[in-house]
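Peer 1: can you look at this prediction? I've put the sequence above it.
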Amino acid sequence: MLNGTETKGWTSSPDTRGTSDILVTCLVTTFLCCWTAVYPNIPGPKEGFWAIFRDKVGLASLGILGPDFLIVLAAGQRSSARRSFRKFKEHGHNDWTITHSFFADMGGFVLEAPGHQQPIPLDAEQLFYLIKHNYVEYPSVTKRELDDRDKSDGLSRLIAVCQATWFIVSLIARDIQGLAITTIELTTLSFVVILFGTSWCWKDKPSCVETTIVLKATVHIDEIIESGGPEAAGPYYHTPLDFISRHDTALNVVWQYYNELLRKIAFSPFTRRVHSRPWNRVPGDMFQWMDLDLALVAGAFIVAFASVFFIAWNSEFPTRFEQLAWRAASIYMMTYGVVGCLWMGVWDWIVLPQKRLAEGHEMSLLERARLPCPGQFLGGMFLLRNKALYREPTFQHIEDESTQQHSLPHQPTILPSFVNRARRFLSETHNISPDKDPHLNTPIGFLLGTTVLCVFYVVFRMYILVEDFVGLRSLPSNAYDTVDWLSFIPHI
C-alpha cells in the first residue's frame, strides 16, 4: 500500500455500503450484461432446450473472457443481415425485413430438395440465390410471425438495461463526489459498454428460436449444384450450397483453429462442433465480414471498452506492483484493440484473399463478390510477386549425385537463403480441422502473429479479473461511502 493512504479490510454494511454490496452489485450487473445480451442460433432438428442453453453459455463465456470479440461477432452478423436485406429489397421483396435476414442467417430456413434426404440449413445469401433462380418460392412469413417465434424475455432485457444505466449513473455520481471507484466496478463498466454495443447490433435478431421453416425446392438438388459451375462440383464441407456463401474471414479461420485445438486438449467452452454432414444447423460463433461503417462502430466500442481500465491509472492499489501491472494491462488492452483490428484487416482484405487466389482456392459466390476491394486492387503485383517468389524449382533427371548441383536452374539470390526459408515457412498453412477443410487452412505466419497477440491478451485479461477480487482486501476508506444523492437535488 502506498504511504499516507488510510485503508480498510472487509467491511460490513450497517450505514455504508460493504464489500458484499460491491460484489453483489457488480456480479449481478455482469451476469445481466453477458446473459441477456447474447443471441444463439437455432439448434439442430433433434436438439432442444439444452442445446440452446449450451450455446448461450458459450456466447456468455465469450462475453466474459473476451467482450471485444463479442462485439465483433455481433457487428459481423448485423453486416451480413443488412447486406442480404438490401438484396431482397432490390429484388422487389418489400415485405422482407432485417429480422427476416437475421432469422435466415441463424438457420431459420431449411431446404428440402429431391435427391437429398436431409434438410439443408440456409443462410440469407443462399436463400436469396435460390429465390432469384426460381429454385424455391419466396417464403410468405411475416415479421409478426417471426416475432411470435422469438422467446426472448423482454422483461429481463429491460431489467438489464435499467441496471446497466443505473450502474453508470452511480459511478458518475461517485466520481463527482470524489469517492473511490473499485477496479471490479470498472471491469463491470466495461461489460456495460459491450452490452450496449451488442444489444444495438442484435436488436433485430430473434432469440431462443427452436423451430425452422421448411422450403421445398422445385428442382433436383443436382440441378442446383450444376448451376453453380465448376466451383459447386467439388466436395463440400458444410452443405452442398457452399459454393454460394461461406464466411471464411481471417478471424473466423483462426477462431475455428483455436477452438479445435482446445477440443483436442480438453474441450471448447465457447462452441459446439457440428458433427453431421451436411450441417444440420448454423453455428452461432462464425465471425463474418463487417461493412466498413459497422467495422468502425465495433472499433469505437472496442476502444471505449479498453479505455475504461485507464480510469484506475492513478487509483490506490494494495501494492505498487499491482498498480503497475494494472497500468500495463490497461495499455495492452488498448494496444490489442487497435493493433488487433489492423492485423485482422490486413489479412482479411489483402493477404488472405491473395494467398487463396495463388493457391487456386475455390471461392464461393460471396467471396468472389468481395474481390473488388483494396486487397484485390493491390493484389495484381502482389500475386505475381508471390508466385514468382514461392515457385518450387524444377528438378531434372540425374544419373548420380555428382551432377545434382547442375540439375537445378540457376536463379539469382536477392535475399539470404535463411530469409527465403523463413518466408517460405511463414507462408505455409496448417490445418487441424477434423475433415481437413481447405477453407480453414491457417497460414503459419498469421497463426504465430495472432497467437502472440492473444497470449498476452489472455495473461493481462486474467490479471484484470483476478485483481478485481484480490484488490478488495484493501481499499481506500471512502470506497465504502455511499453517494449523497440529496446533494444533486436543489434545495434550501
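Peer 2: Sure thing, it's come through.
Peer 1: C-alpha from now on. contacts and neighbour counts both.
Peer 2: Fine.
Peer 1: strands of the protein, start to end?
Peer 2: Ranges of strands within the chain are 7-8, 109-112, 120-122, 213-216, 429-430, 442-443, 475-476, based on DSSP state E.
Peer 1: so of the ones you listed, which one's packed in deepest?
Peer 2: Stretch with highest mean neighbour count among the strands of the chain: strand 120-122 (a mean of 27; mean count of other Cα atoms under 10 Å).
Peer 1: show me what it is packed up against.
Peer 2: Other helices and strands packing on strand 120-122, by 3 or more Cα pairs under 8 Å, 6 or more residues apart in numbering; DSSP states H and E, are strand 109-112.
Peer 1: included below, for side-by-side comparison, is a second structure:
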Amino acid sequence: MNSVTSLPSDGTVSDLQTGWVSQPDSRGTMGILWSCSSTLFICVWVMLHLNIPARDESFITVTIRKTKWFVMSLLAPELVMLFAGGQWAAACRSVKDMKESGIKDWTMEHAFYAESGGFELHTADMAPFPVTARQLLYLIERGYVSRPHITRAEIWDKSKADRFVKVLAAVQSAWFTLEVIARAAQKLAVTLLELSTLCLMTCTAATLYFWFYKPLDVKTPNTLNSKVTMAEILLRAGEAGKAPYKDTPLDFVEPLDYTSTQFPLNRIWGERRRPLPRIPNDRDSLLHSWNVVVAVSIPTAAFGTLQLIAWNFEFPTRDEQLLWRWTTVANDIVLGTGCALEAAAIIASNYTLSGLRTFNDYKLRWPWSLTFLVPGVLYFVARTITIAEVMISLRALPSTCFQTVKWTSFIPHFS
C-alpha cells in the first residue's frame, strides 16, 4: 500500500513519496529516434557483407568503402538488395555448373567465396587479379590451374561473422516489429520514421537471406598459381582472347560489369587499375532466371507497399501529405519498372546468359540508356524527398505518437 508523508515543506521528509511508483506512461521524441536508429544500425551492420579487398589496400581505404556502403544501405536499401540478389544468382549458377563438371562438393560457401574475390590468379607475365567462379571453372577445365582445395570449415574460419550479434539483431528486429504492430492494434499513431525503419528492415532481411552463405570480412584471398602464362591462356582462347579487355584478361570468359563504370556520375567510385585487384561490390550480376527475379521482386514490392501504409497518416501540413503520396507512388513505379525490365531481359535473351549479356550491352547505348537512366534519376529524387519528409515530420507529431503500448491488454485475463 502506498503512503505519502506530509510534513512542513521546509523539512526533508515532506517531499518524499514512499511505495512503488510506475514509470510515466509516455515516450519522447528522443526515445523514438533512439529506438529507430539503434535498430537500423544493428540491422545494417549485420547485413552488410562486402567483397574481399585488394591485398595492398590500406585500412583507411577499406573503412571508407564500408562507410560508403553502410550509408547506401540506409538511403537506398533496395539497391543493395538488388546487388546481393545478383550475387546470390551467380553463386547458385556456379554450384550448378561445378556439379555438371564433376565437382560435386562445391557448395554455396565456395561459390560466394569465389564470387567475392576469394581466389587470386598468379601468372608469370601478369599482375595478380581475382577470378569469378565461372572464370575459375574455365581455368580448371582446361588444366591451367589445379582445383583449389578449401573446405567449408576453412572458409568460415576466414569469415568474421559473429553469431551473437546476429542473434541480437534478430531480437531487436522482432521487438521493433512487434512494437509497431501493437501500436497499430491499440490505435496509437506510428511515426514516419518508425514505418520507414520497418520498410528498411524488410530489405535488410531479404539482403541477409541472399548473403546467408557469404563469408564476412575476409581479409586476404587464396593464391591460385597458373601452370601457364596469361599470354598462352589468351592464345589458346583463339579470337575471343584477342579482344582488348576492360577489367581483367579473362573478360572473354565472363566480364566484370559493375555499376560504377556504367554511369558517369558514379565513376569516382570505380577502380582504375587494370587488371582489377578486387571484384567490385556493385558488380552487375545477371538475374538469369524467373526464380531469381521473383526472389528480388517480392521484398521490393513489400518495401513499396509498406510505404503506402502512410497514405492517410497525419502530416504537419496537407502539402507534405500529398508530396509523400506522390513520391511513394513514384518510387513504386520506378521499382516496378526495374523488375519488368529484368523480366523483359530474360524473355529477350531467350533464357541464355549470352543473350542477357547482349541485352546488358544494349542498355548502355544511346538511346536505350535513357530507359534505365531516367528511372534512376527519378528514383533518386523521390527517395531524397521521402527521407527529408521522414525527418521533418518529427517537428509536429500526433499526440498518440508519444503514448506507449499497454502490453497487459494483449494478455488474456479477467477484469
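Peer 2: Received the coordinates, thanks. Model, not experiment: these values are computed from the prediction.
Peer 1: give me the TM-score for these two chains.
Peer 2: Superposed pair, TM-score by TM-score structural alignment, normalised by the length of the second structure: 0.88. Supporting alignment: 391 aligned residues with a Cα RMSD of 2.4 Å.
Peer 1: now the helices: where do they sit in the stretch 101-250 of the first structure?
Peer 2: Counting by DSSP state H, counting those that start in this stretch, the stretch 101-250 of the first structure has helices at residues 124-132, 143-149, 154-176, 183-201, 221-226, 230-233, 250-265.
Peer 1: which ones are touching the spatially most central residue of the first structure?
Peer 2: Centrality entry for the first structure: nearest residue to the mean C-alpha point is Leu73, 3.4 Å, by Cα atoms, centre = their mean. Contacts for Leu73 of the first structure (Cα atoms under 8 Å, 6 or more residues apart in numbering) come out as Asp285, Met286, Phe287, Gln288.
Peer 1: ok, how many other residues are close to Met72 of the second structure?
Peer 2: Neighbour count of Met72 of the second structure, defined by other Cα atoms under 10 Å: 14.
Peer 1: show me what it lines up with in the first structure.
Peer 2: For Met72 of the second structure, the aligned residue in the first structure is Leu62 (criterion: TM-score structural alignment).
Peer 1: ok, Asn51 of the second structure next?
Peer 2: In the first structure, Asn51 of the second structure lands on Asn41 (TM-score structural alignment).
Peer 1: show me the contacts for its match.
Peer 2: Taking Cα under 8 Å, 6+ apart as the test, what Asn41 of the first structure contacts is Ile52, Asp55, Met106, Gly107, Ser207, Cys208, Val209, Val282, Pro283, Gly284.
Peer 1: want to throw the strands of the first structure into TSV with distance to Leu383 of the first structure?
Peer 2: Below are the strands of the first structure laid out as TSV (distance: least, Cα to Cα, whole Å):
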stretch	distance to Leu383 of the first structure
strand 7-8	63
strand 109-112	38
strand 120-122	33
strand 213-216	42
strand 429-430	17
strand 442-443	16
strand 475-476	58
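Peer 1: so which of those strands gets nearest Val193 of the first structure?
Peer 2: With respect to Val193 of the first structure, and counting by Cα to Cα, the nearest of those is strand 475-476 at 24.7 Å.
Peer 1: equivalent range in the second structure for that closest one?
Peer 2: Structural correspondence for strand 475-476 of the first structure: residues 397-398 of the second structure, per TM-score structural alignment.
Peer 1: try stretch 123-135 of the first structure
Peer 2: Counting by TM-score structural alignment, stretch 123-135 of the first structure falls onto residues 132-144 of the second structure.
Peer 1: please pull up the equivalent of Gly340 of the first structure in the second structure.
Peer 2: Taking TM-score structural alignment for the superposition, Gly340 of the first structure sits opposite Gly338 in the second structure.
Peer 1: tell me how far the aligned residue in the first structure for Glu100 of the second structure lies from Leu215 of the first structure.
Peer 2: Using TM-score structural alignment, the partner of Glu100 of the second structure in the first structure is Glu90. The gap separating Glu90 of the first structure from Leu215 of the first structure is 22 Å, by Cα to Cα, to the nearest Å.
Peer 1: just Lys56 of the first structure next, same as before
Peer 2: In this view, Lys56 of the first structure and Leu215 of the first structure are 27 Å apart by Cα to Cα.
Peer 1: ok, now Ala388 of the first structure?
Peer 2: The spacing between Ala388 of the first structure and Leu215 of the first structure, counted by Cα to Cα, is 48 Å.
Peer 1: ditto for Ala75 of the first structure
Peer 2: Distance from Ala75 of the first structure to Leu215 of the first structure, by Cα to Cα: 28 Å.
Peer 1: how about Gly154 of the first structure?
Peer 2: Using Cα to Cα, one gets 30 Å for the distance from Gly154 of the first structure to Leu215 of the first structure.
Peer 1: aligned to Ile298 of the second structure, what sits in the first structure?
Peer 2: Matched by TM-score structural alignment, Ile298 of the second structure corresponds to Ala300 in the first structure.
Peer 1: so how many other residues sit close to that match?
Peer 2: Ala300 of the first structure has 14 neighbouring residues, counting by other Cα under 10 Å.
Peer 1: what of Thr191 of the second structure?
Peer 2: 23.
Peer 1: show me what contacts the aligned residue in the first structure for it?
Peer 2: Aligning on TM-score structural alignment places Thr191 of the second structure opposite Thr182 in the first structure. Shown in contact with Thr182 of the first structure (Cα under 8 Å, 6+ apart): Asp468, Leu472, Leu475, Ala479.
Peer 1: redo these as CSV? Include distance to Ala232 of the first structure.
Peer 2: Listed next are the contacts of Thr182 of the first structure as CSV, based on distance: Cα to Cα, whole Å:
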residue, distance to Ala232 of the first structure
Asp468, 52
Leu472, 59
Leu475, 63
Ala479, 63
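Peer 1: pull the most distant pair out of those residues.
Peer 2: Largest separation among the contacts of Thr182 of the first structure by Cα to Cα: Asp468 and Ala479, giving 13.8 Å.
Peer 1: gap between the aligned residue in the first structure for Phe315 of the second structure and Ala422 of the first structure?
Peer 2: Structural alignment (TM-score structural alignment) places Phe315 of the second structure against Phe317 in the first structure. Distance, Phe317 of the first structure to Ala422 of the first structure, using Cα to Cα: 45 Å.
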